[in-house]
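J.: A structural model of the following input is requested.
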Amino acid sequence: MNISNHSSAHSPSYDVESVSPFPEIPIESLPVRNLYSHLLPLDSPFSKTSPAFIDALTEKSLSRNDLRHEAGKIAKGLNSELGLVRRKETVGIFLANGLDWAEIFLAAQRGGWPTALFASSLSSTDLSRQLELSRPEVTFTSTTLLPTLQAAYSLLLTPPSSSEIQRKTVLIDSSPNVDTQGFRTLDGLKADISLEQVELEDRQIEREGEDIAQRTSVICFSSGTEGLSKGVETTHHNLTSLMTMMKPPVFPTLDPAKDSMLGLLPFSHIYGLFKLMLLPLQHGFPMVIVPKIDLRAICHAIQTYKVTCAIVVPPILIHLASSKVVDKYDLSSLDWLLSGAASLGKDLIHKVEARFSASNTIVLQGYGLTETSPVTHILQLSDTQAHPGSIGRLIPNVEARLVDQEGKDVVPDKEGSAEGEMWIKGPNVMKGYLGNPEATRDTIDSDGWLKTGDIARVDPNGYFWLVDRRKELIKYNGHQVAPAELEILLLTHPGVADVGVVGIWSESEKSEVPRAFVAPSSTDDPLTHEAETTLILEIQDWMKTKVASHKLLRGGIVLIDQIPRSASGKILRRKLRDLASTSPGHV
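T.: Below is the predicted model of the structure:
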């Protein structure tokens, strides 16, 4: 940091802006290049033939040479078969984690095509909004997810024809249960080009500089600080800078010869993309993909591949701390677990470390946002015992400040108790929200400070703690859930007259979860207890068909006579939270 103590005859004063304790990296040393070339440089010091990604389910793997070759074939096919012009059109990926995902992503980056990342858990309604925002020229998907993609296209303001959907879709597999006639396949798209030809073209791509660096690399989707889904434009320079800023000693030192990382989190989320796709390629260690979050599969992969580190979220730690399944496997290879997406409590950290005490496995955490590509803070391995529960200190080249509700800087104190909304500045701050300059201006001020919407505090040594989430935004296990989005949807249900949604803490999930307060549609007589129960169950079942899993009303539904609103019509969420503390929701 440093929060420096300026001596005076009176009380000490502290700098209001915090900086990283690590040496700043000169701006001229931050890479100015295509993300693809940064991940797979021709002069890479790492083995070109050793596994880079391993699918724990199929036991198949891809080396760096494989990744380069397959990415080259796909990129060539996108240009020659589909007519995509380099750097112009957007490519979409609507897939679960897998080796194909890695090939396709690198192909899009090689071609300089902005890549829209759609979570495989999305409902057709959610996906349609993101398609409307990003407008991909082509989207890669599977036969399992094809019906959702087709339904999403049908919901667009100007739905494409069936033949147009076929033209814009590439399937990675086939299925006798799905009509795939007329659709192009991934294998059919790949051009017949040798690895040597790909490498020759890559020499030219490596010479790309400032022009490509400031262009959009990926479009991830975030609710920002409030409202409906926004497309976050992250540039090549955002990502290559952050990767440089995250080199040891900031990120733990890993040995490609002995270390491997477990890949659980969705690559479509910036957290999973950066930590599980980008960092392993930069640091040279293999990443073991577990396509579906299943505790037995996780433990089996750790035991089989002697995984030494894993990027997780709190629910996974809860299972590792308490499930009897863990006892059936040898997980002694695990050196550390890095948790993000939601703040961890000291109790859970201690439970996990106690469970793995024989192997001295350490739990550490970090912090970041989709809008910061994502990392801004990290707690180092050496700091975990002295600062449990802290999100750590700022990484190099990143600044932070705490701001009160009036927009004034909060002056940190010696006790580290002063709180404020955390604002962030650095080369990893996003380009902006896609097609939404107003939201971009509301989130990033004229001096480049990004308003995180999170309340935090910082101690004199630069260790940060999250205190609370901004009230309007619910963060469920790394996903951002906008109450306004759920309210708009719930108001379309015939049994709902008015509704307000807030986040409540779930001890069982160690996360915020959405709870809906519903004013039922008017009836002549008050609803009986049986009718209330029927309506609540009907709404819950209805929601399961409308939204992704992370947006379900896990906090339950409470029926009330009237939603509290201000004179201007705004929902008084504080009053709903007060009700939540005394009214158990029907789940």
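
J.: drop to CA atoms for contacts and neighbour counts, all remaining ones
T.: Will do.

J.: Let me see the ranges of the helices in the stretch 351-500 of the chain.
T.: 437-443, 483-490 (DSSP state H, counting those that start in this stretch).

J.: Save those as CSV, and put in mean neighbour count too.
T.: Formatted as CSV, the helices of the stretch 351-500 of the chain follow (neighbours: other CA atoms under 10 Å):
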stretch, mean neighbour count
helix 437-443, 15
helix 483-490, 19
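
J.: would you turn those into a markdown table with distance to Gly188?
T.: Formatted as a markdown table, the entries for those read as follows, by distance: least, CA to CA, whole Å:
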| stretch | distance to Gly188 |
| --- | --- |
| helix 437-443 | 39 |
| helix 483-490 | 39 |
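
J.: With respect to Asp578, which of these lies nearest?
T.: helix 483-490 (16.7 Å; CA to CA).

J.: and the closest one, what other elements does it pack with?
T.: strand 496-506 (3 or more CA pairs under 8 Å, 6 or more residues apart in numbering; DSSP states H and E).

J.: Remind me what the strand it packs on packs against, helices and strands.
T.: Checking 3+ CA pairs under 8 Å, 6+ apart, strand 496-506 ends up next to helix 483-490, strand 511-520, helix 573-580.

J.: out of the ones you listed, nearest to Gln214?
T.: Closest approach to Gln214 among the helices and strands packed on strand 496-506 (CA to CA): helix 483-490, 31.5 Å.

J.: Show me the contact partners of the closest one.
T.: By CA atoms under 8 Å, 6 or more residues apart in numbering, the surrounding residues in contact with helix 483-490 are 226-228, 472-474, 496, 499-502, 514, 551.

J.: how does it look with 6 Å?
T.: 227-228, 501 (CA atoms under 6 Å, 6 or more residues apart in numbering).

J.: which ones are touching Ser222?
T.: Per CA under 6 Å, 6+ apart, neighbours of Ser222: 229-230.

J.: ditto for the one 3 residues further on
T.: The contact partners of Thr225, taken as CA under 6 Å, 6+ apart, are Gly453.

J.: and with 7 Å instead?
T.: Contacts for Thr225 (CA atoms under 7 Å, 6 or more residues apart in numbering) come out as 453, 473.

J.: out of the helices and strands packed on strand 496-506, which comes closest to Lys88?
T.: helix 483-490 (31.0 Å).

J.: on that earlier part again, go through the contacts of helix 483-490 and give me the one with the most neighbours.
T.: The most neighbours of any of those, using other CA atoms under 10 Å, belong to Val501, which has 27 neighbours.

J.: Next, the structure of the following sequence, for comparison with the previous one:
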Amino acid sequence: MVYTKSIYESVEPIPDQNIHDFLFNSPVQPPIDDWTLYIDAVTGVKTSRSEFIERVRDGTTALGSWISVGGLGLAPSGEMVGILGHNCMNFSAVLHSLLALTVPFALPSAFSTPFELAHALRTAKCTRLFVQEALLPGALQAAKEVGLPDDRIYILEGRVPGRKSFDDMIQTVRKRKVPRIAAQPANRNTLAYLVFSSGTSGLPKAVMISHGNVISIYRQGEVSASVEPVPPPGSPLPMVLAFLPFYHSYALQLVCMRGIREPATFVVLPTWNLDLVVKVVPKYKINALQLIPSAVHQLLHSPKVKSEDFDSVVRISCGAAHLPMELKKKLLTVIKNCPLIGEGFGMSECTVSAMRKPSPLAFGGKLSIPLEAVGILLPGQESRIVKEDGSEAGYNEPGELWVRGPNVALGYFSNEKATKETFLPDGWLRTGDTFTMDERGNLFFVDRAKDTLKISGAQVSPAEIEAVLTAHPGGLIIDVSVAGVSGGRTSDELVPRAWVVLSEKGKQLGEAAVVKELRGWSEKNLSKYKWLRGGIGIVDEIPKNPTGKVLRRLLQERYEQSLREPKAKL
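T.: Have a look, this model is predicted:
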């Protein structure tokens, strides 16, 4: 039976504490008094940790003070604040201000179309929204659709005439010398924020992360660090390239939060931009890269990338999706001063991660972890490998990975059905991913057991695309199925393809016209990474089993076989 516990020492019980106090007001002081926390890669503006702390304290006061003194009057009961924006210092400052107040927030994708954003705002039941100026038009459209009042939409960064901004709010409380508001009490199950995950099916669901969940991952990190070698005196401060989106669990934890407690400097890019990356890495002598497979692919295949520009890099970590073996090997030949690639496995439903690959020197160098392995369980984590029939898999036998630990989320917000399917009553989280485990506790990724696709590190739900196609007002189709087919950036990345059954209206219009119409409709209502890059196929029926479950695998196999068949010569 493949059931195992982490080989690390156990994690101390998670306290009933606001994560703000844990990060900002801990009695355990950082090893240095102050450091540059953020550098804006575009403007070069630097923000020290002490400056950021002052901004968050003023932001907490601005958001929580009475309206009569210039605040927003936010209170935990009945509020859910949306934050919509690309990476910027204010994004981090707003979320920390809300954490201090114990006012929960929701983090929709900055690339959302108005259709997608409306779904996110509706799902999270957002009562207010902070949005970057460039994203305001789409936000106003989505807000109108869900009934979010216009006067409850604020500017996250910069200023827009006639609309309150976070900067304005801070200036007001500073000018009026409004007494600062202290962090509010929280317990381990107090809701901290919502992040969106496609899960196993349907439109994106809102994952509930508690204050205790976030504290647990720092406790896990402290135990993990205790078996790693101590950096020699005078070691350079980690200088980290920060392009991963702050609304994603990976960057939210590693950039927006961890730097408050653990000294590091983050060079912040609004979004991934290879031209900017190749400039700032040598300029700031960046020594740590936090990557995703799609970024790795670009680094390896762009003529703009020169190996010598990355000579300062000594640490690489990769997450958000599985990194194929061929990319691991190639990356280490381009970035030559990095001995290995730190990997792990995680998902929003376990706050950020459940396993990680320690350094070769951890545990006194006694571990031997194969390059192919994803890692070992984090402290306080348990796992099971479960076969399709519900029985336990044996060593080196594939099955669905289940994990349990203090970092497992509370469930899905206002979605009891989905919560029961994924979060089991005894604390186990069904990941929906197929793994194997060897006798030494090394875990190996096999495949995605669920239908959700990973494209450029982001989850894409086939059912979400199906819902958009079905919603076409023309009534052109009567059935649809979406699944992943070959054609991605890497050998194991799949792209969405739709198979549709035409209605009578669709047949009258003609196949070519229907495909064109559906493609335009989907691209209007879906983010670019969700577009049907695998095409749209017309079929007579969608194959299903006796219980009505769509046989996506059969559709995929037929399509892949058609690609292999030789084309007839004219």
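
J.: Let me see the TM-score of these two.
T.: The TM-score (TM-score structural alignment, normalised by the length of the second structure) is 0.89; 545 aligned residues with a CA RMSD of 2.7 Å.

J.: on that earlier part again, ok, of the contacts of helix 483-490 of the first structure, which one's closest to Pro51 of the first structure?
T.: The closest of the contacts of helix 483-490 of the first structure, once distances to Pro51 of the first structure are taken by CA to CA, is Leu228, at 39.9 Å.

J.: Now do the buried residues in stretch 139-147 of the second structure.
T.: 139-140, 142-143, 145-146 (16 or more other CA atoms under 10 Å).

J.: how far is it from where the chain is centred?
T.: Averaging C-alpha positions (CA atoms, centre = their mean, to the nearest Å) puts stretch 139-147 of the second structure 24 Å from its chain's average.

J.: now do stretch 514-524 of the second structure
T.: 28 Å.

J.: count of residues packed around Gly234 of the second structure?
T.: 6.

J.: cool, and Lys516 of the second structure?
T.: 11.

J.: tell me the SS of it?
T.: Judged by DSSP: H, G, I helix; E, B strand; the rest coil, the three-state class of Lys516 of the second structure is helix.

J.: aligned partner of Glu137 of the first structure in the second structure?
T.: Under the alignment (TM-score structural alignment), Glu137 of the first structure maps onto Thr127 of the second structure.

J.: and the nearest residue to its match once chain neighbours are set aside, how far is that from Ser481 of the second structure?
T.: Excluding its sequence neighbours, the residue lying closest to Thr127 of the second structure (CA to CA, 6 or more residues apart in numbering) is Met80, at 5.4 Å. Separation of Met80 of the second structure from Ser481 of the second structure (CA to CA, to the nearest Å) stands at 34 Å.

J.: which residue in the second structure lines up with Gly284 of the first structure?
T.: So, by TM-score structural alignment, Gly284 of the first structure is matched to Pro263.

J.: can you redo the buried residues of stretch 139-147 of the second structure as JSON lines with distance to Lys544 of the second structure and secondary structure?
T.: Shown next, in JSON lines, are those (distance: CA to CA, whole Å; DSSP: H, G, I helix; E, B strand; the rest coil):
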{"residue": "Ala139", "distance to Lys544 of the second structure": "39", "secondary structure": "helix"}
{"residue": "Leu140", "distance to Lys544 of the second structure": "41", "secondary structure": "helix"}
{"residue": "Ala142", "distance to Lys544 of the second structure": "35", "secondary structure": "helix"}
{"residue": "Ala143", "distance to Lys544 of the second structure": "38", "secondary structure": "helix"}
{"residue": "Glu145", "distance to Lys544 of the second structure": "35", "secondary structure": "helix"}
{"residue": "Val146", "distance to Lys544 of the second structure": "35", "secondary structure": "helix"}
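
J.: if we can go back for a sec, which one of the helices of the stretch 351-500 of the first structure lies nearest to Pro564 of the first structure?
T.: Taking the helices of the stretch 351-500 of the first structure one by one with CA to CA, helix 483-490 is closest: 14.0 Å.

J.: what stretch of the second structure does that closest one fall on?
T.: So helix 483-490 of the first structure sits over residues 462-469 in the second structure, by TM-score structural alignment.

J.: and the matching stretch, how far out from the chain's middle?
T.: Counting by CA atoms, centre = their mean, stretch 462-469 of the second structure comes out at 21 Å from the chain centroid.

J.: can you check stretch 88-97 of the second structure too?
T.: 17 Å.

J.: matching residues in the first structure for that stretch?
T.: Stretch 88-97 of the second structure maps onto residues 98-107 of the first structure, going by TM-score structural alignment.

J.: what sits up against the matching stretch?
T.: So stretch 98-107 of the first structure is contacted by 36, 55, 67, 70-72, 74-75, 95, 289, 291 (CA under 7 Å, 6+ apart).

J.: How about stretch 245-262 of the first structure?
T.: Contact partners of stretch 245-262 of the first structure, identified using CA under 7 Å, 6+ apart, comprise 284-289, 307-311, 395-396.

J.: what's the farthest-apart pair in the residues you listed?
T.: It's Ile289 and Pro396 that sit farthest apart of the contacts of stretch 245-262 of the first structure, by CA to CA, at 29.2 Å.

J.: So between the two, which is more surrounded?
T.: Ile289 (25 against 22).

J.: To which residue of the first structure is Ile335 of the second structure aligned?
T.: By TM-score structural alignment, Ile335 of the second structure lines up with Phe356.

J.: how about the residue lying closest to its match once chain neighbours are set aside, secondary structure?
T.: Leaving aside its chain neighbours, Phe356 of the first structure sits nearest to Ser332 (7.7 Å; criterion: CA to CA, 6+ apart). Judged by three-state DSSP, the three-state class of Ser332 of the first structure is coil.

J.: which residue in the second structure lines up with Ser332 of the first structure?
T.: Aligned by TM-score structural alignment, Ser332 of the first structure pairs with Asp311 of the second structure.

J.: got the contact list for the residue most central in space within the second structure?
T.: Central residue of the second structure (CA atoms, centre = their mean): His248, 2.9 Å from the mean position. Not one residue lies near His248 of the second structure by CA under 7 Å, 6+ apart.

J.: so where do the strands sit in the stretch 301-450 of the first structure?
T.: In the stretch 301-450 of the first structure, the strands defined using DSSP state E, counting those that start in this stretch lie at 309-312, 336-339, 362-368, 375-378, 393-394, 399-403, 419-425, 432-433, 450-458.

J.: Asp541 of the first structure is nearest to which of those?
T.: strand 309-312 (29.3 Å).
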